[in-house]
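[1] Pasting the sequence and the predicted model now:
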Amino acid sequence: MEENETSESQQTPASTDPRLLGSGPKSTVPYNTVDGLPSTQQVEATASHQNSSSGTMAQFMKPKFARAPIKEAGRVAYLGESSNLSLLVHDRHGTTDVVHYPLPENIRGARARLTEPDQIEIDILQQRGAFLLPPRALCDELVESFFKWVAPVVPVINRSRFMKRYRDPKNPPSLLLLQAVLLAGSRVCTNPQLMDASGSTTPAAMTFYKRAKALFDANYEDDRITIVQALILMGWYWEGPEDVTKNVFYWTRVAIVVAQGSGMHRSVEASQLSRVDKRLWKRVWWTLFTRDRSVAVALGRPVSINTDDTDVEMISEEDFVEDEGNPDSEYPPDPIHVQFFLQYVKLCEIMGLVLSQQYSVASKARRTNAIDLTHSDMALADWLQNCPREVYWERSRHHFWSALLHSNY
């Protein structure tokens, strides 16, 4: 597949040292050497980071901090009710309905100096091709295929925002997220440039997966929402049933952990996030919920999200509005896509109910409860009866999204 390098990959020539690639003869150096000892010298960045962390604690104690505007949705601190810092804040200022706080600016500089990729990591990323993108025409087709066939199932990206940056060479989208979008898009795109001799796009998908994974492993992206979005999409690559670390189950779980660490499982209605970001957070969280339930059913795995731990409001049609106050938006929400996802969420709620009542380990220890079966049947019957006509499947008016929804039913 023909590829063009981005400006990032042109700034530093790729290293040809075979040790970085894991190739060449194995080293004969003994394992136990003095050189193997970790450094005991505290670097300046580490000391600065520790000092800034101490200052951060003090800032959380300020009353006005809880109501400070959150300008960057990907840089939010979450304080759960039982966390030590949250208890200190509440003891000093009384109870508060806020659990999301903006990360202080002093954290960014210190952390960036600690975690920014060094030259060795940059060389490895270049060897992995992480900075490479397909020709622009193919890239455009992959992005279009993603938003047409994948995004309705996982509506985690604000398309208007993404495309604005995608078209802006001076402010492009996150490279990690873009590689993940290309990965998911390659699974549904039929361009012959992506296909091998047998007509499969799996090798192309593997290429994009390795690039995205290399960027993730190198901590190349520090925006937490972007990381969650990319992790969800990385689940579109699957090596096979024998692998437990390169499939949708694994990446969904990692995405859930990152999202919960950022407080995405909690309501943001009282937070200082913008209205657009609040809507996106809800879409990301409910997407994680649907992935959690549907993957658990498909693979026979336990669920990860406990509904008792979350108070995110139910997703609604309004949450798909991306351009606030712009009736002439280039990407207005598609009513069929919106209804598909809203009904999919309801189906996944029933999936969770059936899993806990019929397929959980605990359920096998007790005899089948006829009331539980009746409850599940009634929930499914109610869902079908109230399914909107736009996505209600009938043989006489067959279309893809209603068929996909009813295949889950």
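    Structure's in. What do you need?
[2] alpha carbons only for contacts and neighbour counts from here, please
    OK.
[3] Stretch 220-237: which residues count as buried?
    220-222, 224-237 (16 or more other CA atoms under 10 Å).
[4] Helices - which of the residues you listed land there?
    224-234 (DSSP state H).
[5] And those residues, which is closest to residue 121?
    Relative to residue 121, the closest of these is residue 227; by CA to CA it sits at 18.7 Å.
[6] thinking the closest one is in contact with residue 221, fair?
    Yes: the pair residue 227 / residue 221 is scored as a contact, 6.9 Å apart, by CA atoms under 8 Å.
[7] which residues are in contact with both of those two?
    Residues touching both residue 227 and residue 221 by CA atoms under 8 Å, 6 or more residues apart in numbering: residue 176.
[8] Tabulate the ones in helices among the buried residues of stretch 220-237 in a markdown table, adding columns for distance to residue 345.
    Below are those laid out as a markdown table (distance: CA to CA, whole Å):
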| residue | distance to residue 345 |
| --- | --- |
| 224 | 23 |
| 225 | 21 |
| 226 | 22 |
| 227 | 22 |
| 228 | 19 |
| 229 | 18 |
| 230 | 21 |
| 231 | 20 |
| 232 | 16 |
| 233 | 18 |
| 234 | 21 |
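[9] with the residues you listed in mind, which one is nearest to residue 356?
    Looking across these and measuring by CA to CA, the closest to residue 356 is residue 232, at 23.9 Å.
[10] if I pick the closest one, what's in contact with it?
    248, 251-252, 255, 288.
[11] now those residues in JSON lines, with distance to residue 382, secondary structure and neighbour count?
    Shown next, in JSON lines, are the contacts of residue 232 (distance: CA to CA, whole Å; DSSP: H, G, I helix; E, B strand; the rest coil; neighbours: other CA atoms under 10 Å):
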{"residue": "248", "distance to residue 382": "30", "secondary structure": "helix", "neighbour count": "23"}
{"residue": "251", "distance to residue 382": "32", "secondary structure": "helix", "neighbour count": "22"}
{"residue": "252", "distance to residue 382": "29", "secondary structure": "helix", "neighbour count": "22"}
{"residue": "255", "distance to residue 382": "31", "secondary structure": "helix", "neighbour count": "24"}
{"residue": "288", "distance to residue 382": "24", "secondary structure": "helix", "neighbour count": "25"}
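[12] ok, second structure coming up, stack it against the first:
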Amino acid sequence: MSTHKTSPPLPVKRATACESCHKRKVRCDLNLHESTRECCSNCRDSQTPCLPHTRKRRRVDSETDASPLPVEVKKARPLTDGDGPGTPAQQASYLGRSDYLTAHLDIDEDDATHYRGPGLRAGAFHPFEARIRRNVSSLEIPRGTLRQSLLRNFLHWCRPWMPLVSEADLERLDAKNQDTLLVTAMLVAGSIVSSTPEVVDHGRRCYQRAKVLFYTNAEQNHLYTIMATIFLQWLNPSGPEHVSIDNSSFWLRTSVALAHQMGLHREPDPRMAEAKLRRRIWWTLVSRDNLIATSHGRPRAVNAEDSNVRPLRVEDFEGGDDDALLFMQFVQITSILGDMTEHYRRGTLSDRKKIDLENSLRGWLNAVPSSLRLYRPETGTETKTNRLTEYNFKFRQLHVLYFTALIILFRHDNKDDPPAPVSLLAASFISGIFEEYLTHEDIPHLSVTSIFYLMVAALLQLSYQRFPSLAAHRNEEIDIMRLSLDGLKKRFPSAIGAERVVNQMMKQSTTVSDTPQSIQMMLTPEEAEFFAPFGPELCRQWGSTFDPRAAAPARMGDFTGVGTVNVNPNANANGILTSAMVGRGHQQEPQVIAASTGEVAGPVRSDSMWDNGGALLLSQDDEDTLFSSERTLDTVGRWWWADWVPEADLDFFSKSL
């Protein structure tokens, strides 16, 4: 007696789209909300029912049951230890072309990935690549205590701004005693922020090794590859003035290209094991992109409109991460700075957008947690005062970004106007913070973008040298800038270009006549909000704005001996130079109404520009550096020079560039 076996029914394949999106032939994100039983974003926006679409396979004819065709049904294989989130089999490339390609049938992007290309061979390499990797092993990299020291440097100085590897992760990776691409990249970053000059050569060898490992596909975990390219951005062997494939700008765009391939710009499925890491990687790339684009005056590599990754939350970080709040605030302020400079570069900064940026900065300042603030309110006093907190290197770096944004946003377009009070105070704060860096010997631990912050503050300070009434403390602040740039250029050649810019500006400032105007700096109530949580300890110019006694108005007698002065009929009875607030667009800005305006009879001595109780003394080496006959001027960041340089200087710049 023969038994008749009935073929088991073929499984029903559940598609990743809902019925509505399937009919409209648009991409559906229903699978991202499956665990929460929410509808897809398209149905939510259109307020239509969201029903999962099921795609059925063709049924086998019942007449063929007696002799069924051999059908192989693949069963889901349980994950093994070797199938971690980083294995190539689990890392499909992201494709979004179905959003704009229509067809009569479904476009199954998942099915399109079911083939194995030459680049997906796990553990297999071209013989030529394998030979290169064997040769690179001859590059000796740090071992023993030096290796541990570099890794500690990375964790302490670099990781707060790219929190992708924890100390436990590093111990696990380093325990294998394998010089992988990820570990080698961390050694490179650790060598950059080291206080020991002897490790520079070790860092270069590690970098050469990392490049070989990257270009020979030695790392099979694509997330690790992206993380390694992020860490390599700490190295900048050449400045932005020169085209290079070894600087942070190049590695940033490499990181972004890989991130787009992996779909890191899309909100990850919460069920993914590495969902939190993917978010941290993406926002690290966004912050790096904003900083590098701002420092170089170039387009950003990431378009925020293409991403739907939600902002970071504390739960996206590993438990006990003390730098979680710091990094979240860091991402926000870099995004504001990136948006601002992009509007300036494109010429799209309208009054409305400027108001929005001002509100964004106020919102950021108010949202900074008390644990990260520079000052804390002082209790038990009759007047509301703030006291400077204990020195914290990371918190100082965070606020330097804020002050840099203030300088750029409130700069005056008219080169003959005195500096805006907001920009003046912000530049003074940056000077005070860098003075703390020098005192605590933390200059070697700064990132390369600190060069840009220094240059922004230094150019602002040099721009008001022609106003004698603002001469207080300017020599001290400029000296701090020069000392800081001198320390940074020992490890970042791009600081040499910034130093040349500052030196040329100093040279030109000595040829500009003093302006016989006394400036009384005043803040509007709205502008004062930008400094409400701060105090005078880090700002030498604080008294000129917030202490009326420190900025007494000048009188006609103050200009005795200067030269022939034509009296302004609009001057007040006492001949006092006052400031009036005039509206320009939405913003109230100070405009000096000089009681004495006129031509200075005869040139003003250059040393008077530096007279602050004593002339500025320059050594012969300083004079050779500052007043060199070379007329070349590096072009980094010149997108905002023109608004700060007097007209006489623009002729010099146009001949030099």
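    It's in. Just so it is clear, the model here is predicted, and its values are computed rather than measured.
[13] care to give me the TM-score?
    The TM-score (TM-score structural alignment, normalised by the length of structure 1) is 0.68; 313 aligned residues with a CA RMSD of 3.4 Å.
[14] Just give me the closest of the ones in helices among the buried residues of stretch 220-237 of structure 1 to residue 274 of structure 1.
    Closest approach to residue 274 of structure 1 among these (CA to CA): residue 225, at 14.2 Å.
[15] Aligned counterpart of that closest one in structure 2, please.
    Counting by TM-score structural alignment, residue 225 of structure 1 lines up with residue 223 in structure 2.
[16] any idea how far the closest residue to residue 406 of structure 2 other than its chain neighbours is from residue 297 of structure 2?
    The shortest distance from residue 406 of structure 2 to any non-neighbouring residue, by CA to CA, 6 or more residues apart in numbering, is to residue 423 (6.0 Å). In this view, residue 423 of structure 2 and residue 297 of structure 2 are 20 Å apart by CA to CA, to the nearest Å.
[17] try residue 303 of structure 2
    Distance from residue 303 of structure 2 to residue 297 of structure 2, by CA to CA: 16 Å.
[18] Could you do residue 461 of structure 2 as well?
    Distance from residue 461 of structure 2 to residue 297 of structure 2, by CA to CA: 21 Å.
[19] More neighbours: those two, which one.
    Legend: neighbour count by other CA atoms under 10 Å for residue 461 of structure 2 and residue 297, higher for residue 461 (22 against 19).
[20] ok so, going back, kindly indicate which of the ones in helices among the buried residues of stretch 220-237 of structure 1 lies nearest residue 184 of structure 1.
    residue 233 (6.1 Å).
[21] isn't that closest one right up against residue 178?
    No: taking contacts as CA under 8 Å, residue 233 of structure 1 lies outside contact range of residue 178: 10.2 Å.
[22] Now do the helices in the stretch 301-409 of structure 1.
    335-354, 361-364, 370-385, 400-408 (DSSP state H, counting those that start in this stretch).
[23] Can you tell me which of the ones you listed is packed in deepest?
    Among the helices of the stretch 301-409 of structure 1, the stretch with the highest mean neighbour count (mean count of other CA atoms under 10 Å) is helix 335-354, at a mean of 20.
[24] Just want the angle from that helix to helix 400-408.
    Taking axes from the mean of the first three to the mean of the last three CA atoms, to 10 degrees, one finds that helix 335-354 of structure 1 is oriented at 10 degrees with respect to helix 400-408.
[25] Not counting its own residues, what contacts helix 335-354 of structure 1?
    Against helix 335-354 of structure 1 from outside (CA under 8 Å, 6+ apart): 152-153, 286, 289-290, 293-294, 297, 303, 315-317, 320, 376, 379-380, 383, 387-388, 390-391, 401-402, 405, 408-409.
[26] same thing but at 7 Å, please
    152-153, 290, 293-294, 316-317, 376, 379, 390-391, 401, 405, 409 (CA atoms under 7 Å, 6 or more residues apart in numbering).
[27] The aligned partner of residue 382 of structure 1 in structure 2 and residue 170 of structure 2, how far apart?
    In structure 2, the residue matched to residue 382 of structure 1 (TM-score structural alignment) is residue 363. Here residue 363 of structure 2 is placed at a distance of 36 Å from residue 170 of structure 2 (CA to CA).
[28] Same question for residue 188 of structure 2.
    In this structure, residue 188 of structure 2 and residue 170 of structure 2 are 14 Å apart, going by CA to CA.
[29] The two - which one has more neighbours?
    Applying other CA under 10 Å to residue 188 of structure 2 and residue 170 shows that residue 188 carries more neighbours, namely 30 against 16.
[30] Check the alignment and tell me where the more buried one lands in structure 1.
    That one, residue 188 of structure 2, aligns with residue 183 by TM-score structural alignment.
[31] Contacts only, for that match.
    When contacts are counted by CA under 7 Å, 6+ apart, residue 183 of structure 1 is found next to 205, 208-209.
[32] Cross those residues against strands and list the overlap.
    If you go by DSSP state E, the contacts of residue 183 of structure 1 have nothing in strands.
[33] Check these against residue 90 of structure 1 and report the nearest one.
    Checking the contacts of residue 183 of structure 1 one by one against residue 90 of structure 1 (CA to CA), the nearest turns out to be residue 209, at 43.8 Å.
[34] Report how many residues lie close to the closest one.
    Residue 209 of structure 1: 26 neighbours (other CA under 10 Å).
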